[in-house]
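> coords below, sequence missing:
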């Protein structure tokens, strides 16, 4: 189905579920993080881009204070009263859309005075692949509610609302990168985000002009940011910042790493080293894209994966195999993307070698006895929008 077909189907499904037409259909994309992993909650730099895999939300206001949500990926229907909604009353997939309503309430919206809503959600963003299916849900819902409740919030504010929902309603201690990419993305470009100031710039990627494609290798090893590994890494970063007497690891440079080694244990040091050097790699990637183009960033992507594998220890054997085999098949650079402990790798690949990369990685997974990966290309795309 085309994206227009999916949007039309979402409206039809809403009619079937709720017995009335939707007010409209809104969509938001998943994202690929080109580089800058686990830097966002350390107030550092990230460089994600929105992708041509999206989530659609057909939404219609109600005449009472009730919110109901359904989806194509779950048989469960969730229902809450907006006046009393809170993190303790939310669980499962519905915590993402309903958590947005709660987070808007935390942003000054009087939920008791708002009309409730029905929402039906569909998506072609793979779940658990590290492509931020969660932020896509949040982006579509927050854009719809901002419009239908006539809130007039700007997109950086909507991104902060999405992050609050993910942190508190879902319980995943993520930074603001995913929501920012989903809401601020632009076709053929990446979002260069300073996670301290929340200032963003659009950086041209130039992949198509350079004859390059981004290949996604979904390992099918599902991950969850709400589980312990992600939270433990964040705690290590906070401990490292405290040991150095700084507000966050954003305040630590590569030149400070010798001192860092002296004041913390080896594991914490390696966590800190990843974040510090990853910030430097983001800046180097932006500079290379602007000065030399995308053919110049392959080695930086490779170095990022090594750092995540060895220092931050968030890779898994499937991701490591995907990266090695993609590079051997002709990708100019490859790395795992997303929070880690599963999910997907990306490979920046000459267009004429995409099939070669696909075959080689698939064969390697089969020989290793791993579940067959899903391999596809993505295109940098526009952010959240109203479809109709």
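Great, that's in hand. On a predicted model such as this, the values are computed, not experimentally measured, just so you know.

> alpha carbons only for contacts and neighbour counts from here, please
Will do.

> which residues in this protein form helices?
3-18, 95-106, 133-148, 155-164, 177-184, 228-244, 257-263, 266-291, 298-310, 317-328, 354-368 (DSSP state H).

> The third one: which residues count as buried?
Put plainly, it is helix 133-148. Neighbour counts over helix 133-148 (16 or more other CA atoms under 10 Å) mark 133-146, 148 as buried.

> Grab the two from these that are most spread out in space.
133 and 148 (23.0 Å; CA to CA).

> still on that earlier bit, hey, which of the helices of the chain is tucked in deepest?
helix 177-184 (a mean of 31; mean count of other CA atoms under 10 Å).

> Show me what that helix is in contact with.
Identification of contacts with helix 177-184 by CA atoms under 8 Å, 6 or more residues apart in numbering yields 28-31, 40, 46, 48-50, 132, 135-136, 138-139, 155-156, 158-160, 162-163, 191, 193, 195, 382-384.

> do stretch 206-217 as well
188-189, 293-295, 322, 344-351, 354, 373-379.

> same question, stretch 107-116
With CA under 8 Å, 6+ apart as the criterion, stretch 107-116 contacts 61-67, 81-83, 101-102, 105, 149, 161.

> can you do 10 Å?
60-68, 80-85, 101-105, 145, 148-149, 151, 157-158, 160-161, 164 (CA atoms under 10 Å, 6 or more residues apart in numbering).

> nearest to residue 72, of the helices of the chain?
Judged by CA to CA, the one of these that comes nearest to residue 72 is helix 3-18, at 8.8 Å.

> From the contact counts, what lies against the closest one?
Helices and strands touching helix 3-18, by 3 or more CA pairs under 10 Å, 6 or more residues apart in numbering; DSSP states H and E, are strand 24-35, strand 45-61, strand 66-71, strand 117-123.

> Second structure follows, compare the two:
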């Protein structure tokens, strides 16, 4: 990216460094982050890279060679003072600069940033968290901030909530910033802990397929915010600070004491936290093949109780399981995006093709299917 940065922005100097951050797959535990629950995500081997060159003034210039969902190459100009007013894809870069300056009280320096990515957008694998996190780790070093990773998680969430306007929790940033190769991160959003959990997929001959439905979502304008408000209503009626405080055995106690759809949201959150705990226990015990049914159970909960799936995703889950996947489920915030399937490595190609064929035969767009592997979190690459 060194030559490319000079070609886009001019000058004779290359970047001061190149940093990257991965996308993520959430193995289990969906919408639990803002409900104080548990989740078990892992970083994937698709990354967003940011080559950055500092300036001697307050100007910020950003560009990308990544073309997706209407993103086209071209230089976007701003300043440190106006970065908060950014729109489109650049708000994840400019918003990161704005939040760092405001929260930490630092002047910062202007910069030029060239973005390149292999993380697909709108699929549910956290392309936004990858971009803002790569930018944060870059500016942390270039501005001499000395941030720890947990503080970066908090700042990344502020970019999403305040600059982008997406009412997300911290699951995505935690996975992207804290992950280690061959591990998932067991996140406890009530206690604020993050435990590295070895997955053992490679030793067990397992792969994770991502099945991109091509149905796109937007957390800033979609149903994500509505589901969050419904969860808050459930907690208010139950008289608890978050739905984490409700035990699985107490779910039915609240039936009839709140609107039926609100009770279904409560049921999903409580049971998905339990599923995250069960999956973590199984992989810790060296039994990763046994998590498949728990994943499929989680999808039924999202489809029926949280109601954030879509027909193309449901068709993909059904098709993958019918083709021999050990389990499958919607991953990410829902309302589109992707499903994941746990499969035997020797069966990966066959299950991928069979699933795509079946989804297409059911009248949906033919999904894009690819494998992902648990990988390292955000880092400096050069």
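Good, I have the coordinates. Everything numeric in this text was worked out from a predicted model, so none of it was measured.

> TM between them?
Remark: TM-score between the superposed chains equals 0.96 [TM-score structural alignment, normalised by the length of structure 2]; 375 aligned residues with a CA RMSD of 1.1 Å.

> Make TSV out of the helices of structure 1 and add distance to residue 123 of structure 1.
Formatted as TSV, those follow (distance: least, CA to CA, whole Å):
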stretch	distance to residue 123 of structure 1
helix 3-18	8
helix 95-106	13
helix 133-148	8
helix 155-164	17
helix 177-184	14
helix 228-244	25
helix 257-263	43
helix 266-291	30
helix 298-310	28
helix 317-328	24
helix 354-368	24
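
> Tell me which of the ones you listed sits nearest to residue 119 of structure 1.
Comparing the helices of structure 1 by CA to CA, helix 3-18 comes nearest, at 7.2 Å.

> Show me what residue 351 of structure 2 lines up with in structure 1.
Aligned counterpart of residue 351 of structure 2 in structure 1: residue 357 (TM-score structural alignment).

> quick one: contacts for its match?
215, 217, 322, 325-331, 347, 349-350, 363, 375.

> That one and residue 216 of structure 1: what is the separation?
For residue 357 of structure 1, the distance to residue 216 of structure 1 (CA to CA, to the nearest Å) stands at 11 Å.

> Could you do residue 42 of structure 1 as well?
Taking CA to CA, one finds residue 42 of structure 1 at 26 Å from residue 216 of structure 1.

> more crowded one of the two?
Set residue 42 of structure 1 next to residue 216 and count neighbours by other CA atoms under 10 Å: residue 216 wins out with 26 against 23.

> Check the alignment and tell me where that one lands in structure 2.
Match for residue 216 of structure 1 (TM-score structural alignment): residue 210.

> Now do the contacts for the closest residue to its match other than its chain neighbours.
Distance criterion CA to CA, 6 or more residues apart in numbering; nearest residue to residue 210 of structure 2, sequence neighbours excluded, is residue 340 at 4.6 Å. Residue 340 of structure 2 is in contact with 25-27, 208-212, 295-296, 313, 316-317, 320, 325, 327-332, 369-372, counting by CA under 10 Å, 6+ apart.

> how close does the residue mapped onto residue 340 of structure 2 from structure 1 sit to residue 140 of structure 1?
Counting by TM-score structural alignment, residue 340 of structure 2 lines up with residue 346 in structure 1. Residue 346 of structure 1 sits at a distance of 25 Å from residue 140 of structure 1 (criterion: CA to CA).

> give me the number of residues near the alignment partner in structure 1 of residue 169 of structure 2?
For residue 169 of structure 2, the aligned residue in structure 1 is residue 175 (criterion: TM-score structural alignment). By the criterion of other CA under 10 Å, residue 175 of structure 1 has 20 neighbours.

> In space, what's closest to residue 175 of structure 1 - neighbours in sequence excluded?
Residue 175 of structure 1 sits nearest to residue 41 (CA to CA, 6+ apart), 4.5 Å away.

> ok, now residue 354 of structure 1?
residue 215 (7.2 Å).

> Tell me if I'm right that residue 45 of structure 2 and residue 20 touch.
No - applying CA atoms under 10 Å, one finds residue 45 of structure 2 not in contact with residue 20, separated by 11.2 Å.

> more neighbours, these two?
Higher neighbour count among residue 45 of structure 2 and residue 20: residue 20, with 26 against 19, using other CA under 10 Å.

> I'd say the match of residue 169 of structure 2 and residue 38 touch.
Yes - with contact defined as CA under 10 Å, residue 175 of structure 1 counts as touching residue 38 (8.1 Å).

> What separation do you get for residue 56 of structure 2 and residue 198 of structure 2?
In terms of CA to CA, residue 56 of structure 2 sits 45 Å off from residue 198 of structure 2.

> which of the two has more neighbours?
residue 198 (19 against 8).

> And residue 272 of structure 1, what's its match in structure 2?
Counting by TM-score structural alignment, the partner of residue 272 of structure 1 is residue 266.

> about what we covered before: mind putting the helices and strands packed on helix 3-18 of structure 1 into TSV with distance to residue 226 of structure 1?
As requested, the helices and strands packed on helix 3-18 of structure 1 are exported to TSV (distance: least, CA to CA, whole Å):
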stretch	distance to residue 226 of structure 1
strand 24-35	18
strand 45-61	21
strand 66-71	21
strand 117-123	21
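
> quick one: which of those is nearest residue 254 of structure 1?
Comparing the helices and strands packed on helix 3-18 of structure 1 against residue 254 of structure 1 with CA to CA, the closest turns out to be strand 45-61 (14.5 Å).

> against structure 2, where does the closest one fall?
So strand 45-61 of structure 1 sits over residues 38-54 in structure 2, by TM-score structural alignment.

> hmm, back to that, overlap in contacts, residue 45 and residue 20 of structure 2.
Common neighbours of residue 45 of structure 2 and residue 20 (CA under 10 Å, 6+ apart) are residue 377.

> what about stretch 281-299 of structure 1, distance to the chain center?
21 Å (CA atoms, centre = their mean, to the nearest Å).

> So what touches it?
By CA under 10 Å, 6+ apart, stretch 281-299 of structure 1 touches 34-37, 39, 44-47, 190, 192-193, 203-212, 275, 278-279, 300-301, 303-304, 327, 331-335, 347-350.

> Among those, name the buried ones.
Of the contacts of stretch 281-299 of structure 1, these count as buried by 16+ other CA under 10 Å: 34-37, 39, 44-47, 190, 192-193, 203-207, 212, 275, 278-279, 300-301, 303-304, 327, 331-335, 347-350.
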